[in-house]
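Asker: Could you work out the structure for the sequence below:
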Amino acid sequence: MKKQINLLTMLLVIPALSLYSCENVHFADGRTGTYVNDASSGFSIAHDTLVVEQGRGNTWLLHRKTGFQMIVNGKPGRHLYETEECTATADPNTGVLTESRNEKVIEFPDQNSMTVGKRLYRRLN
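Answerer: Now for the predicted structure:
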């Protein structure tokens, strides 16, 4: 009887672990990459690049580079650049990332895009 219970437990646990493992690999493969966003207004022009990579466990590393120009008297000014490094935590149930410093919500509506708040980024690779 004890051997039957152990066998039954193994038959249930191993497939469950396999599915969990595959889901985590899919999550990692589906989110890592380079994403870009271009935005402009009457005040500035900005080009954002965000590199997403998986850290340890449910932690993700975000590397952001932004190039922008302020518009002065209707003309673009000189090019300025900023970089930012931060981390995010993944919700294991939804796949949504929450950026640690400002608690920005990062979602992946499909394999080719990402949203950070209301900004839509398209995936390059």
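Asker: switch to C-alpha atoms for all contacts and neighbour counts from now on
Answerer: Noted.
Asker: Tell me which stretches of the protein form helices.
Answerer: For the chain, the helices defined by DSSP state H occupy 2-31.
Asker: any idea which strand is longest in it?
Answerer: Ranked by number of residues, the top strand in the chain under DSSP state E is strand 59-72.
Asker: by contact count, what packs against it?
Answerer: Packed against strand 59-72 by the contact rule (3 or more CA pairs under 8 Å, 6 or more residues apart in numbering; DSSP states H and E) you find strand 44-54, strand 80-90.
Asker: how about this one, so we can line them up?
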Amino acid sequence: MRVLTIMMILAVFAIIGCKSNSQKKSLSGTFTKQSKSEYSTASDTLIITPSTQSNNSYEIERRTGFQKIRNGELQAKEYKTEKWQSSWSEDKQVLSETEYGRQITPSIDGNSVTLKNTLYQKIK
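Answerer: So this is what the prediction gives:
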């Protein structure tokens, strides 16, 4: 009876471990969005990778390329890159960055993430 109880406890821990690993895998990836207005065009990319510092820590790299439109003509393309650290909150199901309060929420299927009110689609 005691062996059966120990095996059941180990099975529960194994299931919990698999669940947290699958969540971590779905958070990683490259996500993109494109936008256009009468004043500019832009492409925005988020690259989310697990950090080597801890299990719940992620590195986020945001790459933005944009072109201003002045008098109906596209200007030269400009680029911005920023990097930050975030941590995964299992309770809230969100990646949080503390310096600026940015939060990234992954979709249930892992094919998209939301930063503020902006939806990014997974490309790889």
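Asker: what TM-score do we get after superposing?
Answerer: After superposition, the two chains reach a TM-score of 0.86 (TM-score structural alignment, normalised by the length of structure 2), with 121 aligned residues with a CA RMSD of 1.9 Å.
Asker: relative to strand 44-54, how tilted is the longest strand of structure 1?
Answerer: Interaxial angle of strand 59-72 of structure 1 relative to strand 44-54 (axes from the mean of the first three to the mean of the last three CA atoms, to 10 degrees): 170 degrees.
Asker: Now for the closest residue to residue 83 of structure 2 other than its chain neighbours: which residues touch it?
Answerer: In this structure, residue 83 of structure 2 finds its nearest non-sequential neighbour in residue 61, 4.5 Å apart by CA to CA, 6 or more residues apart in numbering. By CA atoms under 8 Å, 6 or more residues apart in numbering, the contact set of residue 61 of structure 2 is 45-48, 81-84.
Asker: what's the counterpart of residue 61 of structure 2 in structure 1?
Answerer: Matched by TM-score structural alignment, residue 61 of structure 2 corresponds to residue 63 in structure 1.
Asker: Could you measure from that match over to residue 29 of structure 1?
Answerer: Between residue 63 of structure 1 and residue 29 of structure 1 the computed distance is 17 Å (CA to CA, to the nearest Å).
Asker: and the residue in structure 2 that residue 102 of structure 1 lines up against, how far is that from residue 33 of structure 2?
Answerer: Aligning on TM-score structural alignment places residue 102 of structure 1 opposite residue 100 in structure 2. For residue 100 of structure 2, the distance to residue 33 of structure 2 (CA to CA) stands at 21 Å.
Asker: same thing with residue 10 of structure 2?
Answerer: Taking CA to CA as the measure, residue 10 of structure 2 falls 42 Å from residue 33 of structure 2.
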